[in-house]
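Asker: this is the structure alone, sequence omitted:
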């Protein structure tokens, strides 16, 4: 009997975002059935096109190695700076998107297990074929190698099909913009691209008060921060014409900004999805007492001394006391009521300001649509 492999594949629902002046709708599903999230509530949509049948059922109401540096002025919060448990952060109206991603991950895992089994079977079939010639029974009984060759061909085809199915385990994200909204989003993306070119980008992981008098320093705050990378990058489980704005996180889940939501992604089982309208972005600048090399795209706005008196003059009790530059860095804080809490600094203040303004402009438009 010829070897055969059959696998029932679940249809992974896609996500369709429609951003228009009439509101934002998020449809999750495939032709025939979908779930729509809109400002009037959550609906199940079903249709049988060839019979001309369409139905809509309301489901629910809408729901609303680290380096240490000195910083002259304190930030709002002291202590470690990190977000809450990622399992608690997902927005209620984004659960459908999260479930679609989980389905893609589970199916990919199952298919990879199937692929391993087929590859093992193929190896065994090849060994049997070889042995049939070595021990001559394949020459005497010719139908044995013929059947094995048929099985091997079927197994190779099954491997190709399974690999193709694995490659198709993703959520397709489609986005439709009205022109005004698209222009705002394009501005956001362009300012983000500029921001990624900052010579230095840091994730601030903690901040602690410093007794300036005891330390003989002009800085009242000590912050710990690590170099991180920003880029255009998407998670593997989502494919779209729009790449996400990627924020690396030094002490937690990375952030991926999509047109109407943010994915905090740590790994395949630990991620959260937050509505863009829920983000509280605060932007400012810091006067940073830079004990290292001042980045080439930063501005030195003042100078202090390694050991300084309370009134700002150099402490002459310390021999070899030297001046230290004070650089102007951009700062962004990202928070939500559900527990997102991240802080970044950038060597290029102007790019930080431009991106933050573009984000607020785009977010304000999104909030109007909700």
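Answerer: Happy to help now that I have it. Just so it is clear, the model here is predicted, and its values are computed rather than measured. Residues are numbered from 1 along each chain as shown.
Asker: use CA for all of it now, contacts and neighbours both
Answerer: Will do.
Asker: which element is the most centrally placed residue in the chain on?
Answerer: The centre of the chain sits closest to residue 256, judged by Cα atoms, centre = their mean, with a distance of 2.6 Å. Using DSSP states H and E, residue 256 sits in strand 254-257.
Asker: residue 281 contacts residue 340, doesn't it?
Answerer: No - with contact defined as Cα atoms under 8 Å, residue 281 does not reach residue 340; the gap is 10.8 Å.
Asker: of the two, who's got more company?
Answerer: Between residue 281 and residue 340, counting by other Cα atoms under 10 Å, residue 340 is the more crowded of the two (22 against 17).
Asker: hmm, back to that, and the strand holding residue 256, how far out from the chain middle?
Answerer: 3 Å (Cα atoms, centre = their mean, to the nearest Å).
Asker: contacts for it next, please.
Answerer: 233-235, 244-249, 262-266 (Cα atoms under 8 Å, 6 or more residues apart in numbering).
Asker: tell me the one of the residues you listed nearest residue 110?
Answerer: Closest approach between those and residue 110, by Cα to Cα: residue 235, at 19.4 Å.
Asker: dropping in the other structure now:
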């Protein structure tokens, strides 16, 4: 297999003082080139293996605003190429897998037939075809397995390496919080008697150690799940916003700001996380002085809790707000992120 395919390798040095330009993005022609290169590379690899694959017209229709930092355009182009390559190879693997299942079932049925002695040639042919399809599928899966971008990181200083290690440690603690929510919507509450001045929509998400498919590195990376958009993948010298293979951006740490604050929340849910701090209570219907409005018979108390708020944003359009049940873990991670970001800027 190494004779037909070699995965790309990149050596990146983690350091600061990299110029960033929000306005310069991977334009549509470069995107199309990367996309088509990925598909064509996969077709060429598969043709070398089997010389019997046909594909129709390649076309796309999209117009997406890009959030990229310009200094990572080459890496983004490589990732786009990689994902379309993997998609093409994966589609072929599915086709061969279905064919193998069909032939295997046909062979099994024929071998168990009461008249199997009449079908010796058919059994012989099916046995050969099953074995051939299995070998072909194994070859395609090997290509799929080797379709990845390998990035090796080197650090310009021991301090940078240590600070990234501190960030990883802080994330390990952060992801262990009982609850993490993606806050997806907020509006002013117009009910004059309601204790909550703002109504917010939230969805529980996960933070985990993860990487986008097909990208391998010698350092750990971690993921912020995003309920209503692309997920964020953090690597030593950039952050990838990945929604689909056609909607991807690479962000410089210098561009991605992380703001931390403590937010008070009226938690009506009976399942308050064990690591959440309860700081008081109020009533569902209240008077201006904070006392319960006795006109409402079924009025009830609502715990007031504190959550750690992590706000990711860029000037180019990133705007994501997360609530963390454990304020200390959220604060510690935010501090380590900003320490690492500052060190990158000044290195």
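Answerer: Right, received. Where do you want to start? Note that the structure is a prediction, hence the values are computed from the model and not measured.
Asker: TM-score for the pair, please.
Answerer: For this chain pair, the superposition-based TM-score is 0.74 by TM-score structural alignment, normalised by the length of structure 2; 295 aligned residues with a Cα RMSD of 3.5 Å.
Asker: quick one on the thing from earlier: shared neighbours of residue 281 and residue 340 of structure 1, anything?
Answerer: residue 334.
Asker: the residue nearest to the centre of structure 1 maps to what in structure 2?
Answerer: Applying TM-score structural alignment, one finds that residue 256 of structure 1 aligns to residue 233 in structure 2.
Asker: returning to that earlier point: turn the contacts of strand 254-257 of structure 1 into CSV, columns for neighbour count and distance to residue 127 of structure 1.
Answerer: CSV is the format used below for those (neighbours: other Cα atoms under 10 Å; distance: Cα to Cα, whole Å):
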residue, neighbour count, distance to residue 127 of structure 1
233, 14, 44
234, 19, 42
235, 15, 40
244, 23, 47
245, 22, 50
246, 23, 48
247, 22, 50
248, 20, 48
249, 25, 49
262, 24, 50
263, 23, 47
264, 25, 47
265, 20, 43
266, 15, 42
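Asker: show me where structure 2 has strands.
Answerer: Applying DSSP state E to structure 2 gives strands spanning 9-14, 149-155, 180-188, 198-204, 207-209, 215-217, 222-224, 231-234, 239-244, 247-251, 257-266, 277-283, 301-313, 319-324.
Asker: can I get the ones you listed in CSV including distance to residue 340 of structure 2?
Answerer: What follows is the strands of structure 2, written out as CSV (distance: least, Cα to Cα, whole Å):
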stretch, distance to residue 340 of structure 2
strand 9-14, 11
strand 149-155, 13
strand 180-188, 23
strand 198-204, 27
strand 207-209, 18
strand 215-217, 19
strand 222-224, 15
strand 231-234, 12
strand 239-244, 13
strand 247-251, 15
strand 257-266, 11
strand 277-283, 28
strand 301-313, 15
strand 319-324, 20
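Asker: residue 73 of structure 2 is nearest to which of those?
Answerer: Evaluated over the strands of structure 2, closeness to residue 73 of structure 2 peaks at strand 247-251, with 7.9 Å, by Cα to Cα.
Asker: average gap between the closest one and structure 1?
Answerer: By mean Cα distance after the TM-score superposition for structure 1, the fitted strand 247-251 of structure 2 averages 1.6 Å away from its aligned residues in structure 1.
Asker: ok, and what's touching that strand?
Answerer: For strand 247-251 of structure 2, the external contacting residues (Cα under 8 Å, 6+ apart) are 64, 66-69, 72-73, 76, 238-242.
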